[in-house]
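Asks: Quick one: sequence and predicted model below, then my questions.
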Amino acid sequence: MTDAIVWKLVDRAEWDAARKVGAYAGSAVDLADGYIHLSTTDQLAETARRHYRGRTGLLLVEVDLRGLDPVWEASRGGALFPHLYRPLPFTAARSEQGLSVDDDGLMRFDDGATGWG
């Protein structure tokens, strides 16, 4: 795969705590699975709907994969998802945007924007 930019939905408090050590080791699900789950632009809305519905206090982190050597593995519906088998360094985070995911699975950004793509 060639996508250089992917996305990570994270709990804001977990991200802020990880900032102190310079890398994000992952959520409880990431740690249990042994890799950090990331999504391409096309996969992001469905990831939010399936896994973050009803959650507040989130960040959407734009991740530059260059130099991180992700592994692209089949997941939901056979689609290839980027998985990172190492902590995510903060130097790879290009931007962060606060959001929540409503009960219908729609991303609602802190700046008032909704949806994705």
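Replies: Yes, it's here.

Asks: alpha carbons only for contacts and neighbour counts from here, please
Replies: Fine.

Asks: ok, and for stretch 21-31, which residues are buried?
Replies: 23, 24, 25, 26, 27, 30 (16 or more other Cα atoms under 10 Å).

Asks: An error on my part: the question was meant for stretch 73-80.
Replies: Buried, per 16+ other Cα under 10 Å, within stretch 73-80: residue 80.

Asks: and the comparison structure, right after this:
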Amino acid sequence: MLIYKIFRAPEWAQLQAEGQTQGAPIDLTDGYIHFSTAEQVIETVAKHFAGEPDLMLLAVDADAAGDTLKWEVSRGGALFPHLYRELSMPDVLWTKPLPLENGTHIFPDDMT
């Protein structure tokens, strides 16, 4: 199963440059890296990244994360995937930009 992380341009650049990251500021505050499922990610972007340009969508294999990935209750009582270790470039299966058109982020048609 794929899970998704949204990074702003500087966060994505840091991961590329350093090869690993503890995540965005919210991840550092909470002590884990926030991810969303395919069903959750559009709402996540609308709620936390509305109107922000230059976002990058990263896909990660949930099974490959093993026991460092915990499914925990979050927004609306839904289970969200949280990674309790650094994210590294080898974890990332693919990346795609999320262009902003007329105030709305455009997701890839095929997120697999």
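Replies: Happy to help now that I have it. Computed from a predicted structure; not experimentally measured.

Asks: Let me see the TM-score of these two.
Replies: Here the TM-score for the pair of chains, by TM-score structural alignment, normalised by the length of structure 2, is 0.85; 108 aligned residues with a Cα RMSD of 2.1 Å.

Asks: And the furthest pair within the buried residues of stretch 21-31 of structure 1?
Replies: Farthest pair in the buried residues of stretch 21-31 of structure 1 (Cα to Cα) is 23 and 30. Separation: 13.8 Å.

Asks: Where does whichever helix in structure 1 runs longest end up in structure 2?
Replies: Ranked by residue count, the top helix of structure 1 under DSSP state H comes out as helix 41-51. Aligned using TM-score structural alignment, helix 41-51 of structure 1 spans residues 38-48 in structure 2.

Asks: Residue 6 of structure 2 matches what in structure 1?
Replies: Per TM-score structural alignment, residue 6 of structure 2 is aligned with residue 9.

Asks: Also residue 57 of structure 2?
Replies: So, by TM-score structural alignment, residue 57 of structure 2 is matched to residue 60.

Asks: after superposition, how close is the helix or strand hosting its match to structure 2?
Replies: If you go by DSSP states H and E, residue 60 of structure 1 is part of strand 58-64. By mean Cα distance after the TM-score superposition for structure 1, the fitted strand 58-64 of structure 1 averages 0.7 Å away from its aligned residues in structure 2.

Asks: Show me what that strand packs onto, helices and strands only.
Replies: In terms of contacts (3 or more Cα pairs under 8 Å, 6 or more residues apart in numbering; DSSP states H and E), strand 58-64 of structure 1 is packed against strand 5-11, strand 93-101.

Asks: Of those strands, flag the one that's most buried.
Replies: strand 5-11 (a mean of 21; mean count of other Cα atoms under 10 Å).
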